[in-house]
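[1] sequence? don't have it. structure:
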């Protein structure tokens, strides 16, 4: 058969292929090897698009570890189950579970907070959310006075939008910088600038710095809660864009928020590696706040442990997407150093738990108390009550501070599910054993940091 000459992109398009990154390499190979038509078609076979994958007709079954306590919760659980029923028709899914703190988290078919979805050979960025590696870290300060720890930590931490000014930034570790630079999803200048600027910051929303007393030892404990901030959000957006390209090609019926990146692709490997680097950055983000507080107090830590609850965990070719679910099984945490942490609300203890995998929990526990209503719904409920009055009532006896000096009532205990009910359901469904509790002394949160934001002040003027 006659050899082909000067094959170009138009020739591949005429053969039915859509323009893609592989065109350049394929054209170069065909022309350099001087392939004939039969050889070229055999070579191009590897680039043919895979057949589109339909949704499952019926949802895969999943574990329901939640019971409604009242009418509001029945409505909430109904929405959560509806979302899970949609998710469990996604063609990569093999198992799932919902926890007692489950609540809706977006448009219909979005993984709920308190949800675990297990997929095969697929990473779903929408199922770990933009707050990649949202996590909690505890440091044991021994018998140091809790007020002293909270006061010093207040001078160290940073809440609200944006990051630290240059003269307030923590040193960016060289090994982390090299890791960012080695990954194409993290290596751009703006991403690294964000990683530097946001190190040692906690953001807003439900993120906090909590100080309390161990019920078991009487020691003072500092606990921080936050995710990967701007760098994580930026990586999430890139992951969603990659997943969307695959969704259009592989499974257009799948909802956009449930799009996936096949793990056995170059994009899948790169994204997975980027997630692990972002996990290291987030852990370091906790550590610099804790270590700076220790340094200011001129003391050494007595103990420390941490765990994420917004992440993707790998076991063989299975990927466990935990959106607000705490890993119990040690196989999910390569740097396990102790038990897990489950915060409930600012006026309740933080639970310290251990546990084993069973058919109910799939190796996970709840991550907190969850919500029965949105922030705006909660605010409407108390529209006739002054913020100061509600705050005093719900935080009596506690040292609760807002970094912005503006009360955010959507973070008060009434905004969350009943903590006692969550604990009872954890026991009923075997979702971890409570081995200690950190009794609340006080905490710091961002507060309503938009109320007096600079752009709002300018608009009022």
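    On my side now, so go ahead. All values reported here derive from a predicted model rather than from experimental measurement.
[2] When you work out contacts or count neighbours from here on, use the C-alpha atoms and nothing else.
    Will do.
[3] roughly how far apart are residue 49 and residue 20?
    The gap separating residue 49 from residue 20 is 11 Å, by C-alpha to C-alpha, to the nearest Å.
[4] And for residue 351?
    Distance of residue 351 to residue 20, computed by C-alpha to C-alpha: 51 Å.
[5] And residue 162, by the same measure?
    37 Å.
[6] Make sure residue 311 is indeed in a strand.
    Yes: applying DSSP: H, G, I helix; E, B strand; the rest coil, one finds residue 311 inside a strand.
[7] I figured residue 134 hits residue 308, correct?
    Yes: counting by C-alpha atoms under 8 Å, residue 134 does reach residue 308; the two are 5.7 Å apart.
[8] ok, and what's touching stretch 375-395?
    Contact with stretch 375-395 is made by 346-347, 407, 409-410, 412-415, as judged by C-alpha atoms under 8 Å, 6 or more residues apart in numbering.
[9] let's see it at 6 Å
    With contact meaning C-alpha atoms under 6 Å, 6 or more residues apart in numbering, stretch 375-395 is reached by residue 410.
[10] Likewise for stretch 52-63?
    By C-alpha under 6 Å, 6+ apart, stretch 52-63 touches 85, 88-91, 95-97, 250-251, 360.
[11] Now go through those residues and say which are in strands.
    Mapping those onto strands (DSSP state E) picks out 95-97.
[12] Neighbours of residue 68, how many?
    Number of residues near residue 68 (other C-alpha atoms under 10 Å) recorded here: 14.
[13] Included below, for side-by-side comparison, is a second structure:
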């Protein structure tokens, strides 16, 4: 032991500060444990190394605006399209300042979704060692599934589907529920996040439900085979929303510690942390539940229609994917590389609007799209703006004009004009940009016969208030 070491009888706050420690909960513990080690005869340098783990993680700064460019697979012609593109670019520029993000891209269907810096719909980012709950949103694993029927006409399939599906808030009433696999239920119970009682209850009550908004059940005819096909679009409902809420709470704790200047909606959970490992496992279980949710409705429709099916596949377009050491967050974007998941078939679906075909495509894994393709048509302006522009016509008139010859049904018996074709970008322009940017190869078109959507709904709080009365 050197003379300097024997002279040090007391570890001081000034010494800890010189070693890079900062005031906080760990500071006092470092002072106490370091002194105890010195008292036990540990060398000064050994004590210094021992106390490295007591230091707070380094605070990660935001990147400078524009320091990390992103790929743009979107062009604008009209004034509305230009305004939308400008807004998307503004959001992405701010989003790319997040410390964990290494690359980004926007699809032809991109549109803003939330406060400045929120990942747009139609946006993709690649993050290093981080899972961002806000980038998959509450509608975790929003996805589409297609079943092709043998010898069943479209009306029979749509009627059968209408009799078994469920749109709107909440879940199915007791006695009308689908049965959740006990194996999957047990896996939920074993996960630290999904064992939440509210999530477990929702996992049972919401199976076989589709929610509201832009979720739909579409029936059409394949141009390639001439067979009737059904496509459903929805996410993980209550279980996913519950996991998202927990994930955002955990991510916020890490944000305050690791990067306080990062926007709250872009907080992350370190992937290799105990919480990150459990959250990733929870995401995979939510994916299983969502696939089961689709499958329950499809199989019930097959049985009620008295038909059989020849093909069924699905893909998510609102999820997190791990590839080459990075976590790819697709917010309304479809993975377009082979083997992105164990159950991937190589084919994915791109719906456009209720009066246009659903595209069956094979992805091209384009580098300038980070390996993704669009998930739909997207919007050039908000639902409320669309409603404001549509006051000159009644909902019934708009429905007739925009969906002539189609069987369009609203589960709540009230037309939601924001979900009519005029609420979305022009389908032909989106398809042209898919081809121009080489994002996917179209293999088939499912031409529309009809569809079911939730329709205009009263806010859940208003319904609950009326029920209490």
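    Arrived safely. Worth saying up front: this structure is predicted, and the values here are computed from it rather than measured.
[14] of residue 162 and residue 20 of structure 1, who's got more company?
    Neighbours of residue 162 of structure 1 and residue 20, each counted by other C-alpha under 10 Å, are more numerous for residue 162; the result is 15 against 9.
[15] Excluding chain neighbours, what is closest to the more buried one?
    With sequence-adjacent residues excluded and distances taken as C-alpha to C-alpha, 6 or more residues apart in numbering, residue 162 of structure 1 is closest to residue 198, at 7.2 Å.
[16] One more: residue 135 of structure 1?
    Using C-alpha to C-alpha, 6+ apart and skipping the chain neighbours, the partner closest in space to residue 135 of structure 1 is residue 308 (3.8 Å).
[17] Matching that neighbour against structure 2, which residue comes up?
    Aligned counterpart of residue 308 of structure 1 in structure 2: residue 316 (TM-score structural alignment).
[18] thought its match was touching residue 143?
    Yes: in this structure, residue 316 of structure 2 is within contact of residue 143 by C-alpha atoms under 6 Å, at 3.9 Å.
[19] Go through structure 2 and flag its longest helix.
    When structure 2 is parsed with DSSP state H, its longest helix is helix 274-305.
[20] ok, average deviation of the longest strand belonging to structure 1 from structure 2?
    Once structure 1 is assigned using DSSP E, the strand that runs over the most residues is strand 433-445. Superposing on structure 2 and averaging over aligned pairs (mean C-alpha distance after the TM-score superposition for structure 1), strand 433-445 of structure 1 comes out at 0.3 Å.
[21] which part of structure 2 lines up with that strand?
    Against structure 2, strand 433-445 of structure 1 falls on residues 441-453 (TM-score structural alignment).
[22] from the chain's centre, how far out does the matching stretch sit?
    23 Å (C-alpha atoms, centre = their mean, to the nearest Å).
[23] Check which residues of that stretch are buried.
    Within stretch 441-453 of structure 2, the residues that qualify as buried are 441-442, 444-453, counting by 16 or more other C-alpha atoms under 10 Å.
[24] hey, where'd the helices end up in the stretch 251-400 of structure 2?
    Using DSSP state H, counting those that start in this stretch, the helices of the stretch 251-400 of structure 2 run over 274-305, 383-389, 395-402.
[25] Strands of the stretch 51-200 of structure 2, residue ranges please.
    Here the stretch 51-200 of structure 2 has its strands, by DSSP state E, counting those that start in this stretch, at 71-72, 101-111, 121-128, 130-131, 142-150.
[26] The residue nearest to residue 162 of structure 1 is in contact with residue 165, isn't it?
    No: counting by C-alpha under 6 Å, residue 198 of structure 1 does not reach residue 165; the two are 9.5 Å apart.
[27] Could you single out the most deeply buried of the helices of the stretch 251-400 of structure 2?
    Mean neighbour count, computed with mean count of other C-alpha atoms under 10 Å, is highest for helix 274-305 among the helices of the stretch 251-400 of structure 2, reaching a mean of 20.
[28] about what we covered before: who touches the match of strand 433-445 of structure 1?
    216-223, 357-362, 406-410.
[29] Then stretch 335-353 of structure 1?
    Here stretch 335-353 of structure 1 has contacts from 305, 354, 367-369, 413, 432-440, using C-alpha under 6 Å, 6+ apart.
[30] one more time with 8 Å
    So stretch 335-353 of structure 1 is contacted by 136-138, 210, 304-307, 326-328, 330, 354, 366-370, 394-395, 398, 400, 412-413, 416, 419, 432-440, 442-443 (C-alpha under 8 Å, 6+ apart).
[31] Buried ones only from these, please, as a PyMOL command.
    Restricted to buried positions by 16+ other C-alpha under 10 Å, the PyMOL selection for those reads:
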select buried, resi 136+137+138+210+304+305+306+307+326+327+328+330+354+366+367+368+369+370+400+412+413+416+419+432+433+434+436+437+438+439+440+442+443
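[32] matching residues in structure 2 for stretch 410-417 of structure 1?
    Using TM-score structural alignment, stretch 410-417 of structure 1 pairs with 418-425 in structure 2.
[33] From residue 118 of structure 2, how far off is the aligned residue in structure 2 for the residue nearest to residue 162 of structure 1?
    Matched across to structure 2, residue 198 of structure 1 falls on residue 206, judged by TM-score structural alignment. Taking C-alpha to C-alpha as the measure, residue 206 of structure 2 falls 28 Å from residue 118 of structure 2.
[34] picking up where we left off before, quick one: the residue nearest to residue 162 of structure 1 from residue 277 of structure 1, how far?
    Taking C-alpha to C-alpha as the measure, residue 198 of structure 1 falls 15 Å from residue 277 of structure 1.
[35] Then residue 440 of structure 1?
    32 Å.
[36] Repeat that for residue 53 of structure 1.
    For residue 53 of structure 1, the distance to residue 277 of structure 1 - C-alpha to C-alpha - is 31 Å.
[37] How about residue 344 of structure 1?
    According to C-alpha to C-alpha, residue 344 of structure 1 stands 28 Å off from residue 277 of structure 1.
[38] How about residue 383 of structure 1?
    43 Å.
[39] And for residue 379 of structure 1?
    37 Å.
[40] all helices of the stretch 51-200 of structure 2, in order?
    Assigned by DSSP H, counting those that start in this stretch, the helices in the stretch 51-200 of structure 2 fall at 79-95, 154-164, 182-190, 197-205.
[41] Indicate which one of these is closest to residue 434 of structure 2.
    In terms of C-alpha to C-alpha, the element of the helices of the stretch 51-200 of structure 2 nearest to residue 434 of structure 2 is helix 79-95, at 16.1 Å.
[42] buried set for that closest one?
    Those would be 81, 84-85, 87-89, 91-95, for helix 79-95 of structure 2 by 16+ other C-alpha under 10 Å.
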